[in-house]
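coords below, sequence missing:
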């Protein structure tokens, strides 16, 4: 059965809506490749630590903004057509619950990576725009507390939990425990890839990221563990109080043009009383030290970005 769907295609700087057929039985209702992108010519760019073949670009097929941003990004970053996945989502729905996210977004992404034979190469899940930025994880927190108390009535689960809302990118990064409903994604040390300034990690080298790496409880490389990750970003927020499509495209273009140029400047780490700063403050000195070792100037200042 062939079913036609509207997808965006770039014609100069304008979005054109075209009809692209898809095979519903083979690809499933949530997997369309933005095929028009193969017509684009390449722009020269330099990648650090990864390449276009390591990216899965996820597009909201129901959003013209998401399609437009994705098509430009695919062109500038030379993402292969087979690494583009489109799924439906109400463009103005900026939040959802954890079960809906798992069913409608995360599980679809993971299954498509596997179905397309990309499991050995995808390191980055890049969402275009018009996907939910806030995910209510309260239902999982309540379920985890229930399980914990069934095993040990005296056990204590944080009440209230440290958070009841998580980001789509953070939950995608912690894809394994999130997809398997494991409470370890609530652990403050869930990110074993991150190098911490603690005795247990003394002498541990920093590592170029790979989704194929497995980590032990102290961040050591260890085969066969559940600590695996997928880097994740969202290219822009175009709903609500977000940016315009033109603003998103402008900074994505500048980023692509800046690749490999090593522009002069200073990286500033801003300390302030906000919780987002306080939890990171102890790590600023080591980050500054590492950047300076690479020849990049960096400073710690008091202030708000």
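In hand now; what should we look at? Given the structure is predicted, the values throughout are model-derived calculations rather than measurements.

alpha carbons only for contacts and neighbour counts from here, please
Noted.

Next secondary structure after whichever strand or helix holds residue 284?
Assigned by DSSP states H and E, residue 284 falls within helix 284-293. Sequence-wise, the next helix or strand downstream of helix 284-293 (DSSP H and E) is strand 297-302.

next up, a second structure to put side by side with the first:
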């Protein structure tokens, strides 16, 4: 309540990607198409893995959870942006702005932990294949996924709380297309040293832990792959790991550049934000499905079932 009383600003204005009115419609079309493709692609992966019993393995269980996180992550920012592209006011209430920050970091932190978990899964599968089903049993997989959400929740609270305790007295124009800790801190009426330090420390800790686990896992994985006698086995292992590493690079690269830096605004910040909030969640389904024959086969089977079902009911 004390924070609420100190906060004079009750709503913010999101300035968006550009103030040029001629660009609002093209931006709207681009965001809408990307969002629809993201939702469709990720939902298709979730449904395919759920329906096909051959994909009920830890790797695909984690992949379906990643797809759910991606479609949720896009939903945090894109619908508000779409509305603002066609609106004159472009306002967002203080409460909704805080909620956007909270869910943005909840899902972003969860995804980082989840990608780290997927690296560990590949490590067990390649380095301990005979014990894989024992180590990565269903109970363990569920607990590990829950732990990524708990980690994301802790990360989100650590990012959001220092920011919302800042007094906002005006101006209330956020030079961005969504609410985030850095654009908000630029509007604070008092020193932001504590919130910025907490922001960098929290993001740095998450990045460091994830990076160490990823590096350790892939050091063992690559060593094990190189020792394989079968060329086909090496090819399949490298293909699976390459898909995961591409997603890791697309997720961690822009995010680290945005959050692990001083508070000064940098050129291209909005473009990087578009990349990791919109483009990356759209690309992830393509990266995994285009390089995975099992998923493509299961999707074709699912589409075939749907067509047969419609044909039977039409006739």
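In hand now; what should we look at? If you're wondering where the values come from, they're calculated on a predicted model, not measured in any experiment.

Can you calculate the TM-score here?
The TM-score (TM-score structural alignment, normalised by the length of the first structure) is 0.21; 117 aligned residues with a CA RMSD of 6.8 Å.

Does anything pack onto the helix holding residue 284 of the first structure? Which helices or strands?
Packing partners of helix 284-293 of the first structure (3 or more CA pairs under 8 Å, 6 or more residues apart in numbering; DSSP states H and E): strand 297-302.

If we go by neighbour counts, what in the helix holding residue 284 of the first structure is buried?
Across helix 284-293 of the first structure, burial judged by 16 or more other CA atoms under 10 Å covers 284, 288, 291.

residue contacts, residue 295 of the second structure?
45, 48, 49, 55, 289 (CA atoms under 8 Å, 6 or more residues apart in numbering).

Most neighbours out of the residues you listed, which is it?
residue 45 (26 neighbours; other CA atoms under 10 Å).

measure that one to residue 60 of the second structure for me?
Using CA to CA, to the nearest Å, residue 45 of the second structure is found at 9 Å from residue 60 of the second structure.

any chance you could map the helices in the stretch 51-200 of the second structure?
Using DSSP state H, counting those that start in this stretch, the helices of the stretch 51-200 of the second structure run over 58-85, 94-127, 132-135, 138-164, 181-185, 193-226.

returning to what we had before: ok, which pair from the contacts of residue 295 of the second structure is furthest apart?
Greatest spacing in those, by CA to CA: 55 and 289 (12.8 Å).

Can I get the helices of the stretch 51-200 of the second structure in TSV including mean neighbour count?
Converted to TSV, these look like this (neighbours: other CA atoms under 10 Å):
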stretch	mean neighbour count
helix 58-85	20
helix 94-127	22
helix 132-135	14
helix 138-164	18
helix 181-185	21
helix 193-226	16
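
Residue 250 of the second structure: which of these is closest?
helix 94-127 (11.1 Å).

thinking again about what came up before, including distance to residue 285 of the second structure, could the helices of the stretch 51-200 of the second structure go into a markdown table?
Putting the helices of the stretch 51-200 of the second structure into a markdown table (distance: least, CA to CA, whole Å) gives the following:
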| stretch | distance to residue 285 of the second structure |
| --- | --- |
| helix 58-85 | 7 |
| helix 94-127 | 14 |
| helix 132-135 | 25 |
| helix 138-164 | 19 |
| helix 181-185 | 28 |
| helix 193-226 | 21 |
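
out of these, which comes closest to residue 238 of the second structure?
The closest of these to residue 238 of the second structure is helix 193-226. By CA to CA, the value is 7.6 Å.

How far does that closest one sit from its chain's centre?
Taking the mean of its C-alpha atoms, helix 193-226 of the second structure sits 16 Å from the chain's own mean (CA atoms, centre = their mean, to the nearest Å).

Just name whatever secondary elements the next helix or strand after that helix is in contact with.
Next along the chain after helix 193-226 of the second structure, taking DSSP H and E as the criterion, comes helix 231-259. The elements that helix 231-259 of the second structure packs onto, with contact taken as 3+ CA pairs under 8 Å, 6+ apart, are helix 94-127, helix 193-226, helix 269-274, helix 280-290.

List the buried residues in helix 231-259 of the second structure.
Neighbour counts over helix 231-259 of the second structure (16+ other CA under 10 Å) mark 234, 237-238, 241, 243-245, 247-248, 250-252, 254-255, 258-259 as buried.
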